[in-house]
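**Student:** below: sequence and its predicted model.
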Amino acid sequence: MPGQTLTPRESAILAAVERRLSNPEIASELFISVRTVESHIASLRRKLGADSRAELIAAAGERREASVRLPDTRFVGRETELAALAALVDAHRCVTLTGPGGVGKTRLALEFAARRHGDRSPIVVELEHADPDDVVPRIARALDLEAVTGADVTASVAYALASHPYLLVLDNIDRVGPAVQAAARRILRDAHDLRILGTSRTPFGDDAEHVFALEPLAVEGADAPAVTMFLDRLSAHGVPPTAGERELAARVCARLDGLPLGIELAASVSRHLGLEELAARLERDFAALDRAAPRGRHRTLETTFEWTWDLLEADEREVLCRLAALPRAFDVDLATAVTHEGAEGVLLRLLDHSMVVPLGGTPRRFRLLAVMREFVRARTDAATIREVLERHAEYHERVAAEFIAHARTDDSREAVRLSARLCPDVNAALRWALAARHPTARSLATSLAVGVEQYGSDVDSVRSISMAARDGRVRAEADARELMLLGNSIAYLDMPLVDELAERALEIADDDASRLAAHHLAGLAAAYLDRGPEALEHLAVAERLARELGDPWQLGAAHQMRGVALRGASLDDPAAAMAEFDAAMRAYAIAGDAMHVNNARFMMASVAARTGADAERAARWAAECVDYATRAGNAHELAHATLVQQTLGVPDAAAPLEELTGEFRRLGDARCLTRCLLLGADRAEGAAAVALLEEALSFADSAGDRTHQMAALTRLVEARRAQGDEMGTRLALGRLDALSGAEAAGA
């Protein structure tokens, strides 16, 4: 009843009633008379408004449920985990929620307990500040068991818990794991209907324990739970976000890896900084995530992680510091390479401590959450970080070189997947090697170049290769073949740079093999820059040398680049270009390079689609390219084929134009992105068409793509004129005049 409190003795008697003990049994347990028990029960009925013993039992359960103290904030994004936890508690007698600090283990356990799973009455015991000897007494106090001198407290606890289907929640087990293990083993032996739900960064290790690893909230998708939680907390702090701030909120949540404590802290700080400034500061570090209350290990992320850091052994800290120095995720082999042989066991212990989280994949990969990584790096000396990055670069130099040795003839899905996994790691290693002027830079750059060309690019990798190609040390040390590999891979993005590499290759070529590479690269540069006659001269030399050296792959490459030159505006001979692409396909087939066979077929389809001479055959070739790319899992080749389908207006193209445009942005293929933008402009009107043409011109300018510069400018003249924009029309005409001469502008 409101305002009524129970005395300690009344609480103990009510707990005994809940356990279905009779009055004599209660008197015996508490060493009091039956008359005293009856008197206390009468008082309990009055205070709790219970007319019968059954109502007293129900009131006891309600009081226990009410004792589960939940935060006032809304519970967001864990309904799936609640359902999974319910199934685990049904199937297993002891379940431990594990996960890194701040991931929400306690909140999930309390929510589960408060919702009273089935007939189970919750009993919550907080163990954060417990000593090993205090574990069982704390459970006893939660059960309102009176201490009796000389009694076996564990036996009393087990007896009490056996009387009813209880859910015993043991929160923050970390520091008392062995004591919890000993107590749980004995209690579960006697309390057959009991379920134990623990929370801990580290499993306590009993045979009966079933571990449920709790992950951070998802940050991807329109209704990402992490973003939903963040927006909710912002509103609770009196700073409701505007409609335009949702993207900022998603950035903040992604930076925090969806860690609920980080999201709570960020929402609290946003009152003072605003969302835009907070997002900018989080990009640098997490120092702003602090608050005055509550004090203790949840005040900041640092205090949360220190709680676990203090429990680590010396070898665990050493290995963790080295893993935190890595730029990206890692597998066991890489972890061993940057630590020491036999470190696998330490890595597994760190996983148990929730300091490292699994990512899945084969082989299994792992990472540190961004906030955890920064915490550990702050405790790692600079010399160790440099040593780890050097080992990381040397490891990937070796792995990448072994991989690309077979890249030209292996177009399997497995190879494509491995390339996608290796590419970001090699890219990170290359960027470090360039900054550190480390000798691995040249080898990493050429390996990455082959991977990008053969299995599909990404914009970050292409930019890294461009950085290497501009690096004076790399360019000075590279031979003609290596310069050719670099040039091939950045032809998507920066043709003026490819032209520079070709000049350097021609200067240093000193034997037939290097002259072949140099003339191929010079022919490629001239072809894509629409210097047709010059391209044919270089490619004639390359073809002759390829035949003399018996190199079918280089022969195919010479034919393919000749086709590129012949389709350009300066030569404009589509039939001859098609014949060269056909010859390239045959040579590539002899070399065993199925990907380049498909790439040459795509170019044939592209020429046929552009000229409109044979749309039916172009559509068939494009469909064959789609089939190949889908089987191989090659996203870049699939995008190429889809571009032909969109050019032809195929109704069931593999992807819509807008999606295709985004894909070429991701791939870093400026030339094909420009084509997509021009195609989009053809289908748009007014200001929308002008915007697409301006963007297409920008990409064509940056890539040095003269053919598409002219195409974009010609259409811009017409689009600006159609809008009545005389000044814009004159500016476009002036640029067209400067680029291609008065004749083109006059026309």
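**Tutor:** Everything's here; your move.
**Student:** only C-alpha atoms from now on, for both contacts and neighbour counts.
**Tutor:** Fine.
**Student:** okay but residue 300 is in contact with residue 265, surely?
**Tutor:** Yes - between residue 300 and residue 265 a contact is recorded at 7.3 Å, counting by CA atoms under 8 Å.
**Student:** now the common contact residues for those two.
**Tutor:** Contact with both residue 300 and residue 265 is made by residues 289-291, according to CA atoms under 8 Å, 6 or more residues apart in numbering.
**Student:** now those: which count as buried?
**Tutor:** 289-290 (16 or more other CA atoms under 10 Å).
**Student:** let's bring in a second one:
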Amino acid sequence: MGGSPASPRLTDREREIADLVAAGLTNVDVAARLGLSDRTVDGSLQQVYRKLGVSTRQQLTAWLREREAAGLPAPLDGLIGREEDLARAAALVTAHRLVTLTGPGGVGKTRLAIQVGRAVGADFPGGVHLVELSAVNEPELVDDAVVSGFGLHLDGDRPAHRIVADRLGQRPALLVLDNCEHLVEASALLAQRLLTACPGLHVLATSREPLMVPGERVRQVAPLALPAGGQALTEDALRHHAAVRLFLERAEEAGGALPVGPGDLAVVVDICRRLDGLPLALELAAARTRAMTPAALLEHLGHDERPGILTAGYRTAGERQQTLRATVEWSHRLLSEPEQVLFARLAVFAGGFDLRSAQAVAGGEPLSPAGVVDLLSRLVDRSLVQVGAGSTGEPRYRLLDTLRAYGRERLGATGGAEETSRRHAEHHAEVLAEPMLTWSLRAAGEMREQMDDVRAALAWSLANAPELTTLICGRLVGYWGRHGPIGEGCQWMDRIIERLPADDSHRAIACANGAWLAQRHGRFDAAERYAQAELRIARAIGDTSAVADALTRLGDIARNRGRFGEAVAHAAEGVAMRRGADDAYELALALVVSGSALGRRGDHDEGRRQLEEAADLFGTIGESAGVALARGWLCEVAIRMGDLPLAAAQLAQSLRTYRDRPDAWMVANLFDLAAWLARIQDDPTRALRLAGAAAGLREAIGAAAVPALAEPVERAVRESRRWLGARAEEAWRQGVGAGPEQAITYALRETDWEAGAKAVRDAATGGLTGREREVALLIAEGLADKEIAARLGIGRRTAEHHAEQVRRKLGCSSRTQVAAWVVQHDLTPDGER
């Protein structure tokens, strides 16, 4: 889920002029509308052309239209037979603030909604934001999913609709809220609140039933049109009926045997009628033409397996599902018994999964982990499991939502749901225990792919095995705290702590993790409450290590809240306890807290000494991230001491480590320190860019600034704004919009701002041209050179040349490696991320 990617940095005035030009106004009209001179408009428009890489008004209009739809996935194939639906739905969305597309499962509501969003994107300067609710299983998580769809995070007790309203203001924006049927009440309530709070927001929802919100306009998405019974049609006319055309095109894509004569087409028409023209049912059936003729397909359907008739109405989802259910059950009956067992067990996955996960979760008796390999391949061949490249280049599998729902029903009917869900939760607990999971860049990408299933494992274990939930969250807390969303982690920790016994050791662990996350989220009262609870439980059960941990944590919270005397006292007690134990890592952590608190209190020399000791201890045990942590806070002490060379040296060493072992919360603090340092060195532009980068990074992960650092950083920002005057806002916006890679490079003074931005763009695109990016994306989809040529309307030799250039520039020796690179770098057609 996510909003539109960042655009090139147009000023507010340039964006205003660009929007008016795209709306068809001449330069003279724009000047009159905005009260500007013709010359000013001409000059600003040339700046817009230069920044966007366009040269005509038509190109500018096309760029803006594509940009406003950039938050939506690009379609992988054409939308067949939905021209009228697309036009009418687009008109409804433009004219009304809440539109719901309803219809049976598998009818294509999601695909239609995405196309509508792309079609009307230019009408919504605030962007088109897609939120998929299919993996959200609990009503209370809908708010977080929607806020995340706007690129935001829940913030304490602030309601979701207020967070979104603060971001959008009056700007027109479109929210595509997909798959609402299982959370219809929560979706309806939030939609109503959002529409009330955000005057420019429009909502396009998909559901098997209306949301029943005042002002809602409902558009029923019907099955694809079918030839009427007994109607005499030519062969050409038959081929152009939407349902028939969809079946034929998907059969061709699957490499199936296509009908060639009128008699064969008649069989296809019968198949389409038996399947009621439902797109998903047709696509599943068309995939079977790899192994059987259309006549054989029709034979397997049989007259007694005719799908049920669709029924209109608000509360008829069960009956409407029967049509698709007939197709799914038919596909299921064609499976062998071991294949059926695997299919049902795989339905426990909420998102994608790799082979190892499939073996661990679904490989129990009567199957075996080794046997899963062949069975999974068969399910892929039968189009019951989808496969694509993951972030590592290895295959990742997934079930379509409708098939997953049916599989879970079968799993429950066979009595295997409890055991499979347990294996699923235990497997993800094991995955999270792997070294470096929360630190490495590659692992962070893998975690993002697995988060839907991690959430499913948490939800199941919370209801059935709270101790397992504590274990999973304990292993996940580092990921949440360093990569976000921190607010989601806090929500899970709150729920876990509520359910655990008051004086249980598991509760002490959960309180420790909850305190760590809550502090990073800015919930200092909750953090302190949890740390006090950890201390009380630890003392009650006689766990001296946990007592030392709680004391250090209380010191950490106090030092960040500005209560330095209290912080020093707690931290000193923690240090004393750790010196009596053989644990260099924990002692070093305690010294970091103590040294930083001393430095903030004004005991600079002792604070520096303790932080240097902590860095040395971390270094002796090979903890480079710990060294970076100690050096980062030593930078602050050095600034307070007035030793600017020492501060700059510590800052640089810390940032270089966090490049490879990212901790976004700590990096944001380092950007604040760099901004403070830049202001002292009379570089206000640099100060504002770096402070803006800190703010942008915190917003991205849902983190809060450290109160004890707020005063000097806010002063640096105020003074820099006063110094720069009208130029200040541009410097701030540059920082907020920069990614961490560019900001780190800039903070290290390795390059200037413009060169850094270009380097990041080049790294993001591998130096590929626009056409080469398109080819790389199609390679990642699994298309051959011939198919790429057809998709892009170019010659096959040209496609082969582009593919070779892509491999050469990216340093890849195979198409699989290209696909992995595309996923790892989140490549998009325009090169932005």
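**Tutor:** In hand now; what should we look at? Predicted model, so just to flag it, every value in this text is computed and none were measured.
**Student:** so after superposing, what's the score?
**Tutor:** Put the two chains on top of each other and the TM-score (TM-score structural alignment, normalised by the length of structure 1) is 0.51; 459 aligned residues with a CA RMSD of 5.0 Å.
**Student:** which residues in structure 2 does stretch 177-188 of structure 1 align to?
**Tutor:** Under TM-score structural alignment, stretch 177-188 of structure 1 has no counterpart anywhere in structure 2.
**Student:** buried residues in that stretch, which are they?
**Tutor:** For stretch 177-188 of structure 1, the neighbour count (16+ other CA under 10 Å) marks 177, 179-181, 183-184, 187-188 as buried.
**Student:** next one: that stretch to chain centre, how far?
**Tutor:** 38 Å (CA atoms, centre = their mean, to the nearest Å).
**Student:** cool, stretch 245-262 of structure 1 as well?
**Tutor:** That offset, for stretch 245-262 of structure 1, works out to 13 Å (CA atoms, centre = their mean).
**Student:** quick one: end-to-end distance for that stretch.
**Tutor:** 18 Å (CA to CA, to the nearest Å).
**Student:** strands along the stretch 351-500 of structure 1, start to end?
**Tutor:** All strands of the stretch 351-500 of structure 1, identified by DSSP state E, counting those that start in this stretch, fall at 357-360, 365-367.
**Student:** hey, which of these is tucked in deepest?
**Tutor:** strand 365-367 (a mean of 20; mean count of other CA atoms under 10 Å).
**Student:** of the buried residues of stretch 177-188 of structure 1, closest to residue 732 of structure 1?
**Tutor:** Nearest to residue 732 of structure 1 among the buried residues of stretch 177-188 of structure 1, counting by CA to CA, is residue 177 at 73.9 Å.
**Student:** mind checking what residue 807 of structure 2 lines up with in structure 1?
**Tutor:** Checking TM-score structural alignment: residue 807 of structure 2 goes with nothing.
**Student:** how about the strands in structure 1?
**Tutor:** Using DSSP state E, the strands of structure 1 run over residues 94-98, 121-126, 166-171, 195-199, 209-213, 330-331, 357-360, 365-367.
**Student:** columns distance to residue 646 of structure 1 on top of the ones you listed, output as JSON lines?
**Tutor:** As requested, these are exported to JSON lines (distance: least, CA to CA, whole Å):
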{"stretch": "strand 94-98", "distance to residue 646 of structure 1": "50"}
{"stretch": "strand 121-126", "distance to residue 646 of structure 1": "61"}
{"stretch": "strand 166-171", "distance to residue 646 of structure 1": "58"}
{"stretch": "strand 195-199", "distance to residue 646 of structure 1": "54"}
{"stretch": "strand 209-213", "distance to residue 646 of structure 1": "46"}
{"stretch": "strand 330-331", "distance to residue 646 of structure 1": "39"}
{"stretch": "strand 357-360", "distance to residue 646 of structure 1": "36"}
{"stretch": "strand 365-367", "distance to residue 646 of structure 1": "38"}
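**Student:** between these, which gets nearest to residue 629 of structure 1?
**Tutor:** Going by CA to CA, the one of the strands of structure 1 nearest residue 629 of structure 1 is strand 357-360, 25.3 Å.
**Student:** and that closest one, what does it pack onto?
**Tutor:** The contact analysis (3 or more CA pairs under 8 Å, 6 or more residues apart in numbering; DSSP states H and E) places strand 357-360 of structure 1 against strand 365-367.
**Student:** quick one, what contacts residue 475 of structure 1?
**Tutor:** Contact analysis of residue 475 of structure 1 by CA under 8 Å, 6+ apart lists 468-469, 483.
**Student:** and if we set it to 7 Å?
**Tutor:** Residues near residue 475 of structure 1 by CA atoms under 7 Å, 6 or more residues apart in numbering: residue 469.
**Student:** next one: residue 266 of structure 1
**Tutor:** Residue 266 of structure 1 neighbours (CA under 7 Å, 6+ apart): residue 289.
**Student:** show me what counts as buried in stretch 604-616 of structure 2.
**Tutor:** Quick answer for stretch 604-616 of structure 2 (16+ other CA under 10 Å): 604, 607-608, 610-616.
**Student:** stretch 574-581 of structure 2 now?
**Tutor:** Within stretch 574-581 of structure 2, the residues scored as buried using 16+ other CA under 10 Å are 574-575, 577-578.
**Student:** which one, of the strands of the stretch 351-500 of structure 1, ends up nearest to residue 661 of structure 1?
**Tutor:** strand 357-360 (29.5 Å).
**Student:** how far does the closest one sit from its chain's centre?
**Tutor:** 11 Å.
**Student:** likewise stretch 501-513 of structure 2?
**Tutor:** For stretch 501-513 of structure 2, the distance to the chain centre is 30 Å (CA atoms, centre = their mean).
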